[in-house]
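Q: the sequence and its predicted three-dimensional model are supplied below.
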Amino acid sequence: MKSVHERALDAAGLRDPQLRSDYERCRLVNADHGKTYYLSALLLPADRRPHVYALYAFARTADEFVDDLVEPDPAGLVRWGDEALAALRGGPTDDPIVRATAHTVRELGLDVSLFEDFLAAMRQDIDTTRYETFDDLRGYMWGSAAVIGLMMLPVLGPLDERAREHAIALGEAFQLANFIRDVGEDLQRGRVYLPMADLHRFGVTVDHLRAGAVTANVQALLQFQIARTRELYRFAAEGVALVRPESRPCLRTAIRLYGGILDEVERAGYQVLTGRVSVPNRTRAAVALPALARAVSARRESARWHAAPAGA
């Protein structure tokens, strides 16, 4: 009997053994490193899931070159990125993750320029360690986050051109939640993603952050960042109705679970300087299980709609 993952490959029309193996490699990367995204993707129709896994694995692979705390490899990022872009444009590659991503690009009709912008942002991490203003940070987030939202749009099935601006906002919200959660880890990499103007506004220096104590000023700074991020989540959530009904449970679940990082930061007393918070598994289950029932119902309704004769 085939597993649910094998059935998803079947549903996506993937018959070639090598390509099936490539997508399975991507799925395992997603399952190991992006549990919230992975759980949310399981709520999508089966034929969409392999494409999510490929996009996640591509982004994760690039990110690891510059974010690995033990052995970062900036030169490796440049080399891998150039080879990956050539493959996305139709060239050969031996990299299973890039092969799967190239297939996804063709199947979904994705613009390779989105990947160019993403890789440019990853390269920016090599030598850019500070952002003076929020507008400066948003320039970086266009490549690191907004384009990911746009890559995902064909998977979700946009029903209105306005879905684009909400997808961009959701990518930014996910990224800002990461920045808030990972202040301590990013300091170990020599980077600060909280805008310098915001630090100055609240009387916080980078040395204060390195000291690891959540002072009243540091707490006020983080509260400000959380409020900004929640506003982006609010706007992003307004776009859920602009994608296909069978994609909405996935999107709502991702927003709730990833937005839950902000709740966990608050519960931890804003201590993100010396450790990393995460959404507990019990919370993930409490959100995902009801969403699964809604996802199944939405898929059935969609199937009935497609099967109905014209004018019915």
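A: On my side now, so go ahead.
Q: going forward, measure contacts between C-alpha atoms and count neighbours the same way
A: OK.
Q: distance of G157 relative to D186?
A: Shown here: G157 relative to D186, a distance of 34 Å by CA to CA, to the nearest Å.
Q: likewise for R234?
A: R234 sits 26 Å away from D186, taking CA to CA as the criterion.
Q: now A41
A: The gap separating A41 from D186 is 27 Å, by CA to CA.
Q: compare these two (neighbour count), which wins?
A: Remark: of A41 and D186, A41 carries more neighbours, 24 against 18, as counted by other CA atoms under 10 Å.
Q: I figured the more buried one was touching H51, is that so?
A: No. When contacts are counted by CA atoms under 8 Å, A41 is not listed as touching H51 (9.8 Å).
Q: quick one: contacts for the closest residue to L114 other than its chain neighbours?
A: Counting by CA to CA, 6 or more residues apart in numbering, L114 lies nearest to V147, which is 5.6 Å off, once chain neighbours are set aside. For V147, the set of contacting residues under the criterion of CA atoms under 8 Å, 6 or more residues apart in numbering consists of 114-115, 117-118, 168, 171.
Q: do the same with V105
A: 88, 111-112.
Q: next: L110.
A: With contacts defined as CA under 8 Å, 6+ apart, the neighbours of L110 are 104, 151.
Q: got another, please set it beside the one above:
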Amino acid sequence: MSIATEPMRPPHACADREELAALAEDTIAKGSKSFAAAARLFSPEMRRSAMMLYAWCRHCDDVIDGQQLGFSRRPVAEMREPMQRLGELAIDTLRALDGDTALHPAYLSVADVAHRHGLPRALLIEHLEGYRMDVDETRYETIEETLGYCYRVAGVVGVMMAIIMGVKRESVLDRASDLGIAFQLTNIARDIVDDARAGRVYVPAEWLSEAGLEASDLANPARKGDVAKLAARLVDHAEPYYRSAFLGLSGLPARSAWAVATAHGVYRQIGLDVKAKGPQSFGTRVSTSRAAKLRHLFLGAVKVVVTRVPLPLKRPQTLWTRRRRRPADAPRSPGDRRIRP
């Protein structure tokens, strides 16, 4: 992946950062309680930036899904065609990066964060590529293709969060990508049924074939035992990415590492619970209790202590790895369609 390094013009002075941060915090409180719990551990400045980046991600997700904070549906009459919505997201994001302030606060927030921390705009566009894959109702033949989707919708967010934390080492950014991929594999495992009902299938076709399933079977209660096995397989596939991300904690400042370690534990627990519940989790949304979050808050601190000494272990070469750089004139592979605002 080629990361553009062109300078970004800062948002105009009329965009009040404290107000944007307050709006972002309210968004997180309503849209992601797990992230909100972990974000409390960040330093005040890091917390503001993390929340403002998340506000943009949440806004993009809601626009594409026609939802509000991931829940209630917007009236159909109010929604444009999905591809039009995606194009507007890309256009307005780039407009905000270039200094336009007559936009939704989510765009102003991400522009502020990008300018303040030097986020390459190519990473933002890469994230929007994940939404394009949803809009196109892309189906995935192999687990490697599914992992490519996971990177775009979550791994690249991990990379951006690490950059906000001051990380510059590519090896640590790879571990941040691994954590985002692990999170997304957990989400896919938890939401197989709901996604299938919405016409989205992220389980690779190879796995479906091996299980004797069609995509339409994923929402069929009569096949919930087989669907549970697929969910367990996804949870197992996430494990090496969680392990890799754990080793990356040593490359983060201690306070940020505590927040990331807590999120690491909470999300991983969701996957383990999905696997443990088996067929009983069919069509339900597994989440962690307050007590479990507090337990992982404590365990997160332990993880930070353990990883304060840099570990010499190399990242396994078998893990899916983001492309770090690609020459600007390199040919694109067939089907590599980019968003062109």
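A: Yes, it's here. Quick caveat, the model's predicted, so the values are computed rather than measured.
Q: can you calculate the TM-score here?
A: Put the two chains on top of each other and the TM-score (TM-score structural alignment, normalised by the length of structure 1) is 0.82; 282 aligned residues with a CA RMSD of 2.4 Å.
Q: mind putting the contacts of V105 of structure 1 in CSV, secondary structure included?
A: As requested, the contacts of V105 of structure 1 are arranged in CSV below (DSSP: H, G, I helix; E, B strand; the rest coil):
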residue, secondary structure
L88, helix
D111, coil
V112, helix
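Q: ranking by neighbours, what's the top pick from those residues?
A: Using other CA under 10 Å as the neighbour definition, the contacts of V105 of structure 1 reach their maximum at L88, which records 23 neighbours.
Q: which residues touch stretch 30-42 of structure 1?
A: Under the criterion CA under 8 Å, 6+ apart, residues 49, 52-53, 56-57, 250-251, 253-254, 257-258, 284, 288 lie in contact with stretch 30-42 of structure 1.
Q: equivalent range in structure 2 for that stretch?
A: Across structure 2, the stretch matching stretch 30-42 of structure 1 (TM-score structural alignment) is residues 28-40.
Q: that older thread, just the contacts of V147 of structure 1 now: which is nearest F65 of structure 1?
A: When the contacts of V147 of structure 1 are compared for distance to F65 of structure 1, the smallest value, 13.6 Å, is given by F118; criterion: CA to CA.
Q: disregarding flanking residues, what is the spatial nearest neighbour of the closest one?
A: With sequence-adjacent residues excluded and distances taken as CA to CA, 6+ apart, F118 of structure 1 is closest to G143, at 4.2 Å.
Q: stretch 48-60 of structure 2 vs structure 1, average offset?
A: After superposition onto structure 1, the mean distance of stretch 48-60 of structure 2 to its aligned counterpart is 0.7 Å, using mean CA distance after the TM-score superposition for structure 1.
Q: what's in contact with that stretch?
A: Residues lying outside stretch 48-60 of structure 2 but in contact with it, judged by CA under 8 Å, 6+ apart, are 20-21, 24-25, 27-28, 31, 39, 69-70, 89, 106-107, 109-110, 113, 128, 161, 164.
Q: report the distance from it to the chain centre.
A: The chain centroid and the centroid of stretch 48-60 of structure 2 are separated by 11 Å under CA atoms, centre = their mean, to the nearest Å.
Q: next: stretch 189-202 of structure 2.
A: With CA atoms, centre = their mean, you get 16 Å for stretch 189-202 of structure 2.
Q: so where in structure 1 does it end up aligned?
A: Mapped onto structure 1 using TM-score structural alignment, stretch 189-202 of structure 2 spans residues 180-193.
Q: map the residue nearest to F118 of structure 1 onto structure 2.
A: Alignment note (TM-score structural alignment): G143 of structure 1 maps to R152 of structure 2.
Q: pretty sure that match contacts L124?
A: No. Using CA under 8 Å, R152 of structure 2 is not in contact with L124, being 9.5 Å away.
Q: okay, these two: which has more neighbours?
A: More neighbours surround R152 than the other of R152 of structure 2 and L124, with 26 against 21 (other CA under 10 Å).
Q: please report the distance of that one from R290 of structure 2.
A: 30 Å.
Q: so L156 of structure 1 sits against V243, correct?
A: Yes. When contacts are counted by CA under 8 Å, L156 of structure 1 is listed as touching V243 (6.0 Å).
Q: rewinding a little: buried ones in the match of stretch 189-202 of structure 2?
A: For stretch 180-193 of structure 1, a neighbour-count test (16 or more other CA atoms under 10 Å) marks 180-187, 189, 191-193 as buried.
Q: please apply the same query to stretch 104-119 of structure 2.
A: Those buried within stretch 104-119 of structure 2 under the rule 16+ other CA under 10 Å are 105-115, 118-119.
Q: equivalent analysis for stretch 23-38 of structure 1, please.
A: Neighbour-count burial for stretch 23-38 of structure 1 [16+ other CA under 10 Å]: 23-27, 29-31, 36-38.
Q: residue ranges of the strands in structure 1, please?
A: If you assign secondary structure with DSSP state E, structure 1 ends up with no strands.
Q: the longest helix in it is where?
A: When structure 1 is scanned for its longest helix (criterion: DSSP state H), the result is helix 281-307.
Q: mind listing what's buried along it?
A: 284, 287-288, 291-292, 294-296, 298-299.
Q: which residues in structure 1 does stretch 96-110 of structure 2 match up with?
A: Counting by TM-score structural alignment, stretch 96-110 of structure 2 sits on residues 87-101 of structure 1.
Q: distance of E170 of structure 2 relative to R190 of structure 2?
A: For E170 of structure 2, the distance to R190 of structure 2 equals 30 Å [CA to CA].
Q: same thing with A205 of structure 2?
A: Between A205 of structure 2 and R190 of structure 2 the computed distance is 18 Å (CA to CA).
Q: same deal with A96 of structure 2?
A: As judged by CA to CA, A96 of structure 2 and R190 of structure 2 stand 34 Å apart.
Q: likewise for S209 of structure 2?
A: Noted for S209 of structure 2: a distance of 20 Å to R190 of structure 2, by CA to CA.
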